[in-house]
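Peer 1: Coordinates only, no sequence provided:
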């Protein structure tokens, strides 16, 4: 997958002119641009306040590398120079996408002209250079050509709201030329939510991230050691194609604000060098997050007013003359400082992401051979000391973690200024050398994970894997940054030939992982991992290999009922369906009436698996069947539950979706039925439940359960009482239907029984004409209803049989009456009157009170 530049475009290049507009201007509140109130970002970065000092710079050319510009926009055309179209050189730089117009509007929409909005710059000379096509996409080399074109036209600020995760030597050369030519480069950090993208990632490019109105970074804004500044990146109001206006978000919107600030700084101080402007912007930024520089917000939020009013410091990182006050020195950046008789030491700290090495290039303002001594302290390593002079380059080993750096003035040297530019390189991974088939590293095991990298240009990592039997091989390669564009190749050695699969190169910005899943046969396979552009990348990838041999079905052959495998109760049976035509049969025997529960604890597929249950006497019609075996297994539900009489039974399984690399699991459990129930065999009320069930007083549930410990509802209890009265040959009459309740429709299953119980005075209603048929009854209510059903004489007692039922309790008379008759019992000295009455407790009370 070729890496292209995506839109976050903006480039500003400025050319110093003779005239500098630093005259006092009218207050920002007097600006007559009608949409200025929508431009909240101008206040956030203190640009409006800066306009009281300087508002324009027409003395330099600012190049914007983007999709071009809308030359007909009334708020832009006064600030636009004839542009350059590198996408189609025969055409103008007219914007055919809109991104460039939005960027230029943030940078330099004409201010105080009674039209639309204002840029950070009111008046400017903007050179649009079209490097992005109508889809806002370009090759990196075209961006590099754009920088060269801008420099050829004398630009001194180059704004690039473009990004790419790939390194380019051509772009590197262009960036280096810009620095040598005295041009300031500003670029958006990128919107991938990853490491800072190119060209922003170069140390001499100001990398700009985006923040919200509350100064928190926007989610998509790239971060890392290359990040320098933040500016507003959400809902920035700006110019749009066709003379329109609207909001614009992303780091593309943030970068032009910094470019505009750089232009205003040059308007005040036209002789500043690029490093001076960069350092001044960093020096005056509003600190965000942890004190000082950090990888999430760089040096902080752009403050235009401070940038144009604050004297430049040659060493703004002071005080840092003690180890405890060391300042951050990011691994891909540039710092400047002073050392002299009164300030002999500067301390820095550098976070190292992986074992590697850091290269420093030094510029020192004195001509002494070695005016500065640098000592590097890495964890668990002996400190390394170097003597540094102007133009020196040194490389220092660096262990993952934090490296402390002490810079000292060499004795006898007067004061001087130094600039250090750092470059980091990762060490070769532990599997090197493995750059060819001959040096491929063997991988052993069914589950393997290795970590590798591309430590140098053209690096390839080769691995071998020997397969002993047919199976499935899954390979994933996941980079830890989107800067790495993985290409995965897998091939099999066939004698003296290699048979390669097509390259696995399907990763994208959102998901850079490469994945391969293939059936394999015995033999030797080679795996090659490479970077698409063959770049060295300071990052790591993780290669995970999973090999699954074809599972052998231990029960084959069992494709017919005559070959059915015996399935003992509770035992786990397994199998596969290597083809959609395969069928597995199992058999089991039921010795006593039982409830049979068939479950599938695991099924490798999501759907398509079918089960049918047959009696040994009839294979033409199943007793039960389901096509949802996989779905029920996934939900942890019973696949099939059924009451079965003694006999032999058969299960037929098949699947429309084949699988052979994992086994399904199947269990059959039998629960002997007592009185038709499977959950009362050891219950204390088993006898009463069985007896009253046989008399038709109570019924269980469809799944062959009685649920003896489940609470009883008013409807259920009324039904049990009416059925008990009928079983005792007591006259109950019939429900007249004269009384109606709002919550007891005729369609309710217990309508007649509840109505009859109410008519007989056994149950009572609630206020607002409600019966609450499905409400659970308490033990106190159970006692009261049984007493009413039997017309038991009730009277208050002077002494209670239970500690938790006072003689004043509303149900005390009924509880005491039934207790004295031994129809019910408590829990020792407690009755628990407010506790729910269970189905078992109710059955026992009914059995005793009706002598059933």
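Peer 2: Cool, got the structure. Predicted model only: the values in this text are computed from it and were never measured. Numbers count the residues shown, from 1 in each chain.

Peer 1: hey, let's count contacts and neighbours off CA atoms from now on
Peer 2: OK.

Peer 1: What count of nearby residues applies to residue 494?
Peer 2: As a burial measure, residue 494 scores 11 neighbours (other Cα atoms under 10 Å).

Peer 1: From residue 200, how far out is it?
Peer 2: 47 Å (Cα to Cα, to the nearest Å).

Peer 1: For the stretch 251-400 of the chain, just list every one of the strands.
Peer 2: In the stretch 251-400 of the chain, the strands defined using DSSP state E, counting those that start in this stretch lie at 327-328, 334-339, 345-352, 356-364, 372-377, 384-388, 393-398.

Peer 1: Go through those and name the closest to residue 164.
Peer 2: strand 334-339 (21.4 Å; Cα to Cα).

Peer 1: which helices and strands does the closest one pack with?
Peer 2: strand 416-426 (3 or more Cα pairs under 8 Å, 6 or more residues apart in numbering; DSSP states H and E).

Peer 1: what inclination does the strand it packs on have with respect to strand 372-377?
Peer 2: Orientation check (axes from the mean of the first three to the mean of the last three Cα atoms, to 10 degrees): strand 416-426 against strand 372-377 gives 30 degrees.

Peer 1: ok, structure two:
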């Protein structure tokens, strides 16, 4: 008789590993979302949709009581299957910051417009996306000449996103991990870059995150501001990334972890893929204060209240400096300052 294998169940609590990393609780604290929670700003009644690789069930989500709905698109019927682990893990960033939000995980495959339209159909106030194309190195006209099929697809996506924003949905995109990323370069989206946090608490521009001036949209600088992202490197383990829950057997299980802890349903990773849902969670907190904020108002408040990042160099070799810069935009988002400004603005209306 064959010997039955052991199936490793994910643990609700992350394993203890020696490499310097952050937990979702650290992200909540560092972005000052915990102060928002004490005011009762937790995202209750706010709907966040996220398009990604899938959204597996994991004990971490159950232990925290998160409200998650996993949504199929017309061409995908298994949103709970996530062989990558990317969607499952990165969703924990948004959910930890806005623990009482209504979260809709839309599984995304090759059909981006379909995924976005499915997300829009959930009637969210926020859509967060950690994907794109590394194509913003040429003008829209040149792209059309070089690849008309890709150009047509890009224009369809552009229109879908623009329509969502016109309808009052805050659409967030990762700015990229060294890519010249579209749709993160669209002027109307919230484009999120990366700031890393050292062990002593110091902030610097992440060497993993993109920073560039768009060719598709002249004068558009990416990013607008940043979430928390680890550092890039050619040796393992990489430092400053986030311990996130993933399905057993997924590609990201055990990422940046010693082999003795690699089969417990966790991985250590981040990128602007983590930063975008972090910002989505903060937007949900802001909408807890005033649900009538427009996408433009949200972006302006997040920019005005961000913490300036003055050191560090990005993946595109842009160096952070005093004030708004190409490396980090306005700086690292600050949930509490943003919510206080929303509250103050509401009081003067």
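Peer 2: Yep, it's here. Just so it is clear, the model here is predicted, and its values are computed rather than measured.

Peer 1: And the TM-score between these chains?
Peer 2: Superposed pair, TM-score by TM-score structural alignment, normalised by the length of structure 2: 0.69. Supporting alignment: 261 aligned residues with a Cα RMSD of 2.4 Å.

Peer 1: Residue 131 of structure 1 is nearest to which of the strands of the stretch 251-400 of structure 1?
Peer 2: Among the strands of the stretch 251-400 of structure 1, strand 334-339 comes nearest to residue 131 of structure 1, with 27.9 Å by Cα to Cα.

Peer 1: now the closest one: which residue numbers in structure 2?
Peer 2: Aligned using TM-score structural alignment, strand 334-339 of structure 1 spans no residues in structure 2.

Peer 1: ok, now stretch 686-695 of structure 1?
Peer 2: Aligned using TM-score structural alignment, stretch 686-695 of structure 1 spans no residues in structure 2.

Peer 1: got the buried residues for that stretch?
Peer 2: Neighbour counts over stretch 686-695 of structure 1 (16 or more other Cα atoms under 10 Å) mark 686, 688-693 as buried.

Peer 1: likewise stretch 652-666 of structure 1?
Peer 2: 652-655, 657-666.

Peer 1: same deal with stretch 237-250 of structure 1?
Peer 2: Residues of stretch 237-250 of structure 1 classed as buried by neighbour count (16+ other Cα under 10 Å): 237-241, 245, 248-250.

Peer 1: need the strands for structure 2, in chain order.
Peer 2: 47-52, 67-71, 102-107, 126-129, 133-134, 170-174, 181-182, 190-197, 203-205, 212-213, 221-222, 225-228, 242-245, 266-269 (DSSP state E).

Peer 1: can you tell which of the ones you listed is closest to residue 22 of structure 2?
Peer 2: Of all those, strand 242-245 comes closest under Cα to Cα, at 4.6 Å.

Peer 1: In structure 2, point out the residues matching stretch 152-162 of structure 1.
Peer 2: Here stretch 152-162 of structure 1 aligns to structure 2 at residues 121-131, judged by TM-score structural alignment.

Peer 1: Apologies, that question was intended for stretch 542-558 of structure 1.
Peer 2: Going by TM-score structural alignment, stretch 542-558 of structure 1 sits over no part of structure 2.

Peer 1: Do me a favour and get the end-to-end distance for stretch 164-171 of structure 2?
Peer 2: In stretch 164-171 of structure 2, first residue to last residue: 8 Å (Cα to Cα).

Peer 1: meant to ask about stretch 45-62 of structure 2, not that
Peer 2: Using Cα to Cα, one end of stretch 45-62 of structure 2 lies 19 Å from the other.

Peer 1: Going by neighbour count, list what's buried in that stretch.
Peer 2: Buried, per 16+ other Cα under 10 Å, within stretch 45-62 of structure 2: 46-61.

Peer 1: and residue 224 of structure 2, what is it in contact with?
Peer 2: Residue 224 of structure 2 is in contact with 190-193, 303, 328-330, counting by Cα atoms under 8 Å, 6 or more residues apart in numbering.
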